[in-house]
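# fold the following.
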Amino acid sequence: MSQLNQFNQPVGDALPDWQPRPHPARVVLDGAWCRLEPLAVHHADALFAAHQLAADTRSWTWLLREPDRCVDDFRQWVASVENLRDPIHFAVIDKSTDKPVGSLSLMRIDASNGVVEVGHVHFSPLLSRTPMSTEAQWLLMCYAFDTLGYRRYEWKCNSLNEPSRNAALRLGFQFEGRFRQVLVIKGHNRDTDWFSILDSEWPALDTAFRHWLAADNFDADGKQRKTLEQWRNNGKN
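The predicted model follows:
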């Protein structure tokens, strides 16, 4: 509930102990299935090869960049972003092979207000729709909320990107609205949908992630016993 000032105007909840949060660092985040490492040129060749396993280039449709024509082009792109402070790109490493299978980033970093966005998500066929893909997202959320103490974690996507919208909702993000005519991307208009997770929502979401990622939530064939959404509903469904 908003507090009132001396003029009886609502001014929002007081945060008397709030301090700017640390800026995210290029750290390694270790999970059971995967590991996040700061994206670097030494990942480029194997990551390019992983993306080449896709039957077509549809995974590039919603990205800001066009597909790289060759590994040299991809290597140059990685070199151009590997030392940025914003965004900070991470390679997702499959711990069973020790090879990169995708990447994602922390971006639009606002340490003063404790706000950060996950973006530049590009998963190869070796990562998409696997427990690793969920764990990679969870590891980055843990870093933002538990380690850095951020208040707000954002997800934004093209409003026409139904797979991204569905992924955000599956992961527990709340839809906040649509910003119209925000960008011109590849010669087309982009309306952007905004989603978020707040620090007050995180503990319950974290518990659901941990239950879903647990080894006993998967049968011998690797099929989930309960969905992430079911765990968010206390595993009752």
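# only C-alpha atoms from now on, for both contacts and neighbour counts.
Will do.
# the strands in the chain, which residues?
With DSSP state E as the criterion, the chain has strands at 3-4, 10-12, 29-30, 34-38, 88-94, 99-110, 115-123, 152-158, 174-185, 188-198.
# Arg21 touches Leu148, doesn't it?
Yes. In this structure, Arg21 is within contact of Leu148 by CA atoms under 8 Å, at 6.3 Å.
# helices along the chain, start to end?
Assigned by DSSP state H, the chain shows helices spanning 44-51, 71-81, 131-142, 162-170, 202-213, 228-232.
# for burial, what's the neighbour tally of Ile93?
A count of nearby residues for Ile93, using other CA atoms under 10 Å, gives 25.
# with adjacent residues omitted, what lies nearest to it?
Spatially, and ignoring its direct neighbours in sequence, Ile93 is nearest to Pro100 (4.2 Å; CA to CA, 6 or more residues apart in numbering).
# for the one you found, what are its contacts?
Listed by CA atoms under 8 Å, 6 or more residues apart in numbering, the contact set of Pro100 reads His43, Ala46, Leu47, Ala50, Ala91, Val92, Ile93, Asp94.
# residues contacting the third one?
Listed by CA under 8 Å, 6+ apart, the contact partners of Leu47 are Lys99, Pro100, Val101, Gly102.
# neighbours of the nearest residue to Ser196 once chain neighbours are set aside, just the number please.
What sits nearest to Ser196 in space, not counting adjacent residues and going by CA to CA, 6+ apart, is Glu154, at 4.4 Å. Applying other CA under 10 Å, we find 20 residues neighbouring Glu154.
# for Glu154, what are its contacts?
Listed by CA under 8 Å, 6+ apart, the contact partners of Glu154 are Val115, Val116, Glu117, Val118, Trp194, Phe195, Ser196, Ile197.
# can I get those in CSV with distance to Pro38 and neighbour count?
Below are these laid out as CSV (distance: CA to CA, whole Å; neighbours: other CA atoms under 10 Å):
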residue, distance to Pro38, neighbour count
Val115, 20, 21
Val116, 17, 25
Glu117, 16, 21
Val118, 14, 23
Trp194, 26, 20
Phe195, 25, 21
Ser196, 24, 22
Ile197, 23, 21
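# distance check, Asn72 against Ile88.
Residue 72: Asp, not Asn. Applying CA to CA, to the nearest Å, the value for Asp72 to Ile88 is 21 Å.
# who has more neighbours out of these two?
A direct count of neighbours by other CA under 10 Å for Asp72 and Ile88 places Ile88 higher, at 24 against 13.
# and the more buried one, what does it touch?
Ile88 makes contacts with Pro24, Ala25, Arg26, Pro38, Val81, Glu82, Ser105, Leu106, Met107, as judged by CA under 8 Å, 6+ apart.
# want to put them side by side, so please do this one too:
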Amino acid sequence: MAHHNSLGQPIGAPLTVTLPRPPIPHAAMTGRWAQVVPTDPAAHGPALFDAFAHDTDGRNWTYLPYGPFDSLTGFMDWLVPTSAGNDPLFNTILDRAGRPLGLASYLRIDPANGVAEVGHIHFSPLIQRSAIATEAMYLMMARVFDALGYRRYEWKCDALNAPSRAAAQRLGFQYEGTFRQATSYKGRNRDTAWFAMIDSDWPHARAAFQNWLAPSNFNAEGQQKSPLRAAARR
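Predicted coordinates:
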């Protein structure tokens, strides 16, 4: 529906939330499969290093601006200062047994406009393509939209990173365009693909996540019966 001002000019729709929104708290989130908790380098670092070492050829580091790390010392030298601030706000992904198996952060947090981004996503091979990874992303989205009332949640990646692009779309983010040579890392140019979910997208995506994560969608071996991709798209 078009909106116009008194001069007949088209203008944006009125805000449906009060701004600013609250800052994102650094607090644990718990689901059926996954826990997402504030990163504690001393408690999580060694286990994360071991989990990431299952990526024996280092392909999971290709599109990250840091790593791979050859030693625990090198990994900790990166993790300790990087996870110490409030933006990015680093979280460790744990399985039901409490094992640290991945990282993800909120970043570019903008309470004044109700916008945040998810990034620094690094799932170890132990949770890639698993319910743990999917539920972790759902929990982070639910905090932004349901708990805090944000208007927009972004996902950005190297435009050549096909797995990340596919993951964004599977999770319900919509592709918005590519910014050519937006940044650089590891001595090379990066075109950045932008994806986002907005508050009006969230109810449908939330229902798709909840249907997918339901116990009835998994067999006795923990394998999904119906994929999230089919449910998440309008």
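# after superposing, what score do the chains get?
Once the chains are laid over each other, their TM-score by TM-score structural alignment, normalised by the length of the second structure reads 0.95; 233 aligned residues with a CA RMSD of 1.5 Å.
# that older thread, ok, the contacts of Leu47 of the first structure in the second structure, which still hold?
Using both residues aligned by TM-score structural alignment, their matches' CA atoms under 8 Å, the second structure keeps these contacts from the contacts of Leu47 of the first structure: Pro100, Val101, Gly102.
# doesn't Ala50 make contact with the second one?
Going back to what we said before, that points to Val101 of the first structure. Yes. Using CA under 8 Å, Val101 of the first structure is in contact with Ala50, at 5.9 Å.
# shared neighbours of these two, anything?
Common neighbours of Val101 of the first structure and Ala50, using CA under 8 Å, 6+ apart, are Ser124, Pro125, Leu126.
# so which of those wins on neighbours?
In terms of neighbour count, Ser124 stands highest of these at 21 neighbours, by other CA under 10 Å.
# that residue is in contact with Ala49, isn't it?
No. Ser124 of the first structure is beyond contact range of Ala49, at 9.2 Å (criterion: CA under 8 Å).
# thinking again about what came up before, now render the contacts of Ile88 of the first structure as JSON lines, adding neighbour count and distance to Leu213 of the first structure.
Below are these laid out as JSON lines (neighbours: other CA atoms under 10 Å; distance: CA to CA, whole Å):
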{"residue": "Pro24", "neighbour count": "20", "distance to Leu213 of the first structure": "25"}
{"residue": "Ala25", "neighbour count": "12", "distance to Leu213 of the first structure": "25"}
{"residue": "Arg26", "neighbour count": "17", "distance to Leu213 of the first structure": "24"}
{"residue": "Pro38", "neighbour count": "21", "distance to Leu213 of the first structure": "23"}
{"residue": "Val81", "neighbour count": "16", "distance to Leu213 of the first structure": "31"}
{"residue": "Glu82", "neighbour count": "17", "distance to Leu213 of the first structure": "29"}
{"residue": "Ser105", "neighbour count": "21", "distance to Leu213 of the first structure": "21"}
{"residue": "Leu106", "neighbour count": "24", "distance to Leu213 of the first structure": "22"}
{"residue": "Met107", "neighbour count": "19", "distance to Leu213 of the first structure": "25"}
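# for these, which two are the farthest from each other?
Across those, the longest distance by CA to CA is 15.3 Å; it joins Pro24 and Val81.
# Glu135 of the second structure -> the first structure?
Alignment note (TM-score structural alignment): Glu135 of the second structure maps to Glu135 of the first structure.
# and that match, how far is that from Trp33 of the first structure?
Noted for Glu135 of the first structure: a distance of 7 Å to Trp33 of the first structure, by CA to CA.
# residue closest to the middle of the second structure?
Among the residues of the second structure, the one closest to the centroid is Val118, at 4.0 Å (CA atoms, centre = their mean).
# could you pull up the residues touching that residue?
With contact set as CA under 8 Å, 6+ apart, Val118 of the second structure has these partners: Ala104, Ser105, Tyr106, Leu107, Tyr153, Glu154, Trp155, Lys156.
# and if we set it to 10 Å?
88-90, 104-109, 137, 140-141, 153-156, 196 (CA atoms under 10 Å, 6 or more residues apart in numbering).
# also Leu139 of the first structure?
Applying CA under 10 Å, 6+ apart, we find Leu139 of the first structure in contact with Val28, Leu29, Asp30, Gly31, Cys34, Arg35, Leu36.
# make a ChimeraX selection of the buried ones in those residues.
A single ChimeraX command selects the buried members of those (16 or more other CA atoms under 10 Å):
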select :29,31,34,35,36
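# of the contacts of Leu139 of the first structure, closest to Gln9 of the first structure?
Ranked by distance to Gln9 of the first structure (CA to CA), the contacts of Leu139 of the first structure are led by Leu29 at 44.1 Å.
# is it true that the closest one touches Arg35?
Yes. Applying CA atoms under 10 Å, one finds Leu29 of the first structure in contact with Arg35, separated by 5.7 Å.
# okay, and the common contacts of those two?
Each of Phe90, Val92, Ala136, Leu139 lies in contact with both Leu29 of the first structure and Arg35 under the rule CA under 10 Å, 6+ apart.
# hmm, back to that, going by distance to Pro10 of the first structure, which of the kept ones among the contacts of Leu47 of the first structure wins?
Nearest member of those to Pro10 of the first structure, counting by CA to CA, is Gly102, at 45.1 Å.
# grab the nearest non-local neighbour of that closest one.
Phe123 is the one closest to Gly102 of the first structure (CA to CA, 6+ apart), at 4.2 Å.
# number of nearby residues for that neighbour?
Phe123 of the first structure has 21 nearby residues by other CA under 10 Å.
# go on, Trp78 of the second structure?
Quick note: Trp78 of the second structure (other CA under 10 Å) scores 15 neighbours.
# now Asn217 of the first structure: how far from Leu36 of the first structure?
23 Å.
# just Ala168 of the first structure next, same as before
To Leu36 of the first structure, Ala168 of the first structure is 20 Å away according to CA to CA.
# what of Asp13 of the first structure?
35 Å.
# likewise Thr227 of the first structure?
24 Å.
# try Asn166 of the first structure
23 Å.
# over to Phe209 of the first structure?
Taking CA to CA, one finds Phe209 of the first structure at 17 Å from Leu36 of the first structure.
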